[in-house]
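Undergrad: sequence and predicted structure are below.
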Amino acid sequence: MRILVLGGGGFIGRHLVAELIGNGHQVVATARHERRLRGAIAGMSVLELDLAKAIQPDDWAPLLAGIDVIVNAAGILRGRDMQRLHVDMPRALYTAAEAAGVKRVILISAISARPDVETDYAKTKLAGEELLRRSGLNWTILRPSLVYGDGSYGGTSLLRGMAGLPWLMPVPGAGDFAFTPIHLSDLAHTVRRICEEDDFAGRVLEPVGPETLTLRRLLMRYRAWLGLGPAYFVKVPMPLMRLLGRIGDWLGDGPIATNSLAQMIAGNAGDSVAFAQAIGFEPRSLDAVLTARPAQVQDRWHARLFFLVPAITAVLALLWVASAILGLTTGAAKTTELVSALGWPMALAEPLRIGSSLLDLCLAIFVLIDRSARRSTLAQLIVVLGYSLLIGFALPALWLDPLGPLLKNLPILILILVHGAIGDKR
């Protein structure tokens, strides 16, 4: 079959593509940036498409020729495109798919997308489900619990990060929120079976693993797997967690967000027996998966670095803000000294001081808003190297200053490079 996978570049989408191609299907995967997915999985065709902008049936009609099945694995937990991605785009897609004669549509939703959960994520996911139900298509809706894999993303990365903290593991409230986690490969196998068989038409399934675990138990198992030794749980009051969630919302890319907290509180437990009977196989337990794949040094690196990403982002932004403020308030004498040493006209001193301070302030903002950390990394490297070379040439004695005003730029450059390497979590 020829299968279109929406969100093929995502954490779940990539594994679905690999499972389908590995079992002889032709796969076309959508990605916002084709270059990020090109060549990632042999045999996959990549269609560059911004799903949030494909909200008219005409946007989809030419793309569905020859497509037998659509797997909609696209979704976001926060962001301004949620309505477009969960509702407007699927509405257009399903209209075009019905006209094109697509045989089947599979929607990946979430077990916590329920009417009693008052988040925009849950509401838009449910609206998207209802659109598919009312369409004339052969449909199946999947509502998985926590999905984990050999790697991690989003909520599972947060779990690993919490498990990797030294000595103490913070947990929201009592840490008794329940999950029935399912491994990515078992979810991918589920999707493939539904693509290939007709028995699942018009059904809503909740893909879950064989055991329900509290957040505390999940963290203990991950920490033991990482080989990091015992740690003590620290209860974080829910009001503080909600405040941290709002801060994450404001930053746009923090480790905690209001929606993720609300979805966790809502409950993510499912009926393991019912799902195994419905799908015809029993997914593996977390213990079985972790035993079959012992943790590597890269897993420990990722767990330990998870919370360092926002910390480094904040430190770099603070560095540039402080540099801008100091330049505007106390930098006149140093700027005059620099201009004099370079032999430039003194009339340039004030514009240079104000201009460099404004540049530093712009870099602080850039560091905070650049989610991939790529462009901001390049910009910071250019500015720090430029400052170092210019000042070092004009005032070479600063290289030997015991306080190291120029030598300190070397570890700063390394910190910027580290941030550029680990800042992109997609």
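TA: The structure has been received and is ready for your questions.
Undergrad: C-alpha only now, for contacts and for neighbours.
TA: Will do.
Undergrad: mind listing what residue 394 touches?
TA: Residues near residue 394 by CA atoms under 8 Å, 6 or more residues apart in numbering: 338, 341-342.
Undergrad: which one of the residues you listed has the most neighbours?
TA: residue 338 (20 neighbours; other CA atoms under 10 Å).
Undergrad: quick check: that one touching residue 391?
TA: Yes. Counting by CA atoms under 8 Å, residue 338 does reach residue 391; the two are 7.0 Å apart.
Undergrad: can you tell me which of the contacts of residue 394 are in helices?
TA: Residues of the contacts of residue 394 located in helices (DSSP state H): 338, 341-342.
Undergrad: out of those residues, which comes closest to residue 14?
TA: Closest approach to residue 14 among the ones in helices among the contacts of residue 394 (CA to CA): residue 338, at 53.2 Å.
Undergrad: and that closest one, how far from residue 382?
TA: Using CA to CA, to the nearest Å, residue 338 is found at 19 Å from residue 382.
Undergrad: could you do residue 226 as well?
TA: Per CA to CA, residue 226 is found 38 Å from residue 382.
Undergrad: between those two, which has more neighbouring residues?
TA: The neighbour count for residue 226 versus residue 382, taken as other CA under 10 Å, is higher for residue 226 (21 against 13).
Undergrad: hang on, the more buried one packs against residue 302?
TA: No. Counting by CA under 8 Å, residue 226 stays clear of residue 302, with 10.5 Å between them.
Undergrad: tell me the secondary structure for residue 116?
TA: Of the three states, residue 116 takes coil under DSSP: H, G, I helix; E, B strand; the rest coil.
Undergrad: below is structure B, check it against A:
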Amino acid sequence: MRILLVGGTGLVGSAIHARLSTEGHECVLVSRHPDAAPDTQHVTLDVARTTDASKWKGILAGVDAVINAAGALQGQDMQGVHVAGSAALYTACESAGVRRVILFSAIGIDRDAPTDFSRTKREGEAALMACDLDWVVLRAFRGGGPARLWGQRTTARSGITTGSTGHARHGSYSTGISR
């Protein structure tokens, strides 16, 4: 399977890339850091500045599925990365017929005391959920060391949390996209 991995050189994205590659999937990484991905298929792109769906069109050519692991933190353009750029990507997926999309979000974004991070992550989830795509939102955070993610899965296209929380090896989430 050919997978576009947005945020593919980051903490979560690089772990997903490692797992998918060992399983024989072809990954095209998208990030601002080409030097972090030697010997890979890489598209240098700033998600926050790619808010026009037409800019994603060529990047999606031949792609079977998308994993969006891009994220921004304090002092970075959270609105651009989590909402505007990601929404453009999802619109482009609809146009290109790329139906499978997994979004890595964050646990705790549904709490009553929202931060800019939580607000933009929620808005990014809503942008994906509004699309006519086969999507899954995984709310994860790094815990228990670099090889583990804790997660909460939001079911595909329903927006209802399943309650399946717990920890998983970093590669466990990556197997779902290839099924």
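TA: Now that the structure is in, tell me what you want to look at. Nothing here was measured: the structure is a model prediction, and the numbers come from that model.
Undergrad: and the TM-score between these chains?
TA: TM-score of the superposed chains, computed with TM-score structural alignment, normalised by the length of structure 2, equals 0.84; 162 aligned residues with a CA RMSD of 1.8 Å.
Undergrad: so stretch 61-78 of structure 1 corresponds to what in structure 2?
TA: Per TM-score structural alignment, the counterpart of stretch 61-78 of structure 1 in structure 2 is residues 57-74.
Undergrad: which residue numbers in structure 1 go with the longest helix seen in structure 2?
TA: Counting residues, the longest helix found in structure 2 (DSSP H) is helix 116-129. Under the alignment (TM-score structural alignment), helix 116-129 of structure 2 falls on residues 120-133 in structure 1.
Undergrad: about what we covered before: now render the contacts of residue 394 of structure 1 as a markdown table, adding distance to residue 321 of structure 1.
TA: What follows is the contacts of residue 394 of structure 1, written out as a markdown table (distance: CA to CA, whole Å):
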| residue | distance to residue 321 of structure 1 |
| --- | --- |
| 338 | 21 |
| 341 | 26 |
| 342 | 26 |
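Undergrad: now, which of the residues you listed sits nearest residue 107 of structure 1?
TA: Within these, the smallest distance to residue 107 of structure 1 is 62.2 Å, found for residue 338 (CA to CA).
Undergrad: can you tell me which residues contact whatever residue of structure 1 lines up with residue 83 of structure 2?
TA: Under the alignment (TM-score structural alignment), residue 83 of structure 2 pairs with residue 87 in structure 1. The contact partners of residue 87 of structure 1, by CA under 8 Å, 6+ apart, come to 124-125, 127-128, 131.
Undergrad: if we go to 7 Å?
TA: Applying CA atoms under 7 Å, 6 or more residues apart in numbering to residue 87 of structure 1 gives the contacts 124, 127-128.
Undergrad: list which of the residues you listed are still in contact in structure 2.
TA: Retained in structure 2 (both residues aligned by TM-score structural alignment, their matches' CA atoms under 7 Å) from the contacts of residue 87 of structure 1: 124, 127-128.
Undergrad: columns distance to residue 33 of structure 1 on top of those residues, output as a markdown table?
TA: As requested, these are exported to a markdown table (distance: CA to CA, whole Å):
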| residue | distance to residue 33 of structure 1 |
| --- | --- |
| 124 | 24 |
| 127 | 27 |
| 128 | 24 |
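Undergrad: which of those lies closest to residue 353 of structure 1?
TA: Nearest to residue 353 of structure 1 among those, with distances taken as CA to CA, is residue 124, at 49.5 Å.
Undergrad: ok, the closest one to residue 118 of structure 1 distance?
TA: Distance, residue 124 of structure 1 to residue 118 of structure 1, by CA to CA: 11 Å.
Undergrad: the two: who's more crowded?
TA: The residue with more neighbours, out of residue 124 of structure 1 and residue 118, is residue 124; 20 against 14, by other CA under 10 Å.
Undergrad: contact partners for the more buried one?
TA: By CA under 7 Å, 6+ apart, the neighbours of residue 124 of structure 1 are 83, 86-87.
Undergrad: same check on residue 381 of structure 1?
TA: Shown in contact with residue 381 of structure 1 (CA under 7 Å, 6+ apart): residue 413.
Undergrad: that one is in what secondary structure piece?
TA: Using DSSP states H and E, residue 381 of structure 1 sits in helix 374-394.
Undergrad: re earlier: which of the contacts of residue 124 of structure 1 are also in contact in structure 2?
TA: Of the contacts of residue 124 of structure 1, the ones still in contact in structure 2 (both residues aligned by TM-score structural alignment, their matches' CA under 7 Å) are 83, 86-87.
Undergrad: report the central residue of structure 2.
TA: By CA atoms, centre = their mean, structure 2 has its centre lying nearest to residue 68, at 1.6 Å.
Undergrad: so it sits against residue 93, correct?
TA: No. Here residue 68 of structure 2 lies out of contact with residue 93, judged by CA atoms under 7 Å, at a distance of 11.8 Å.
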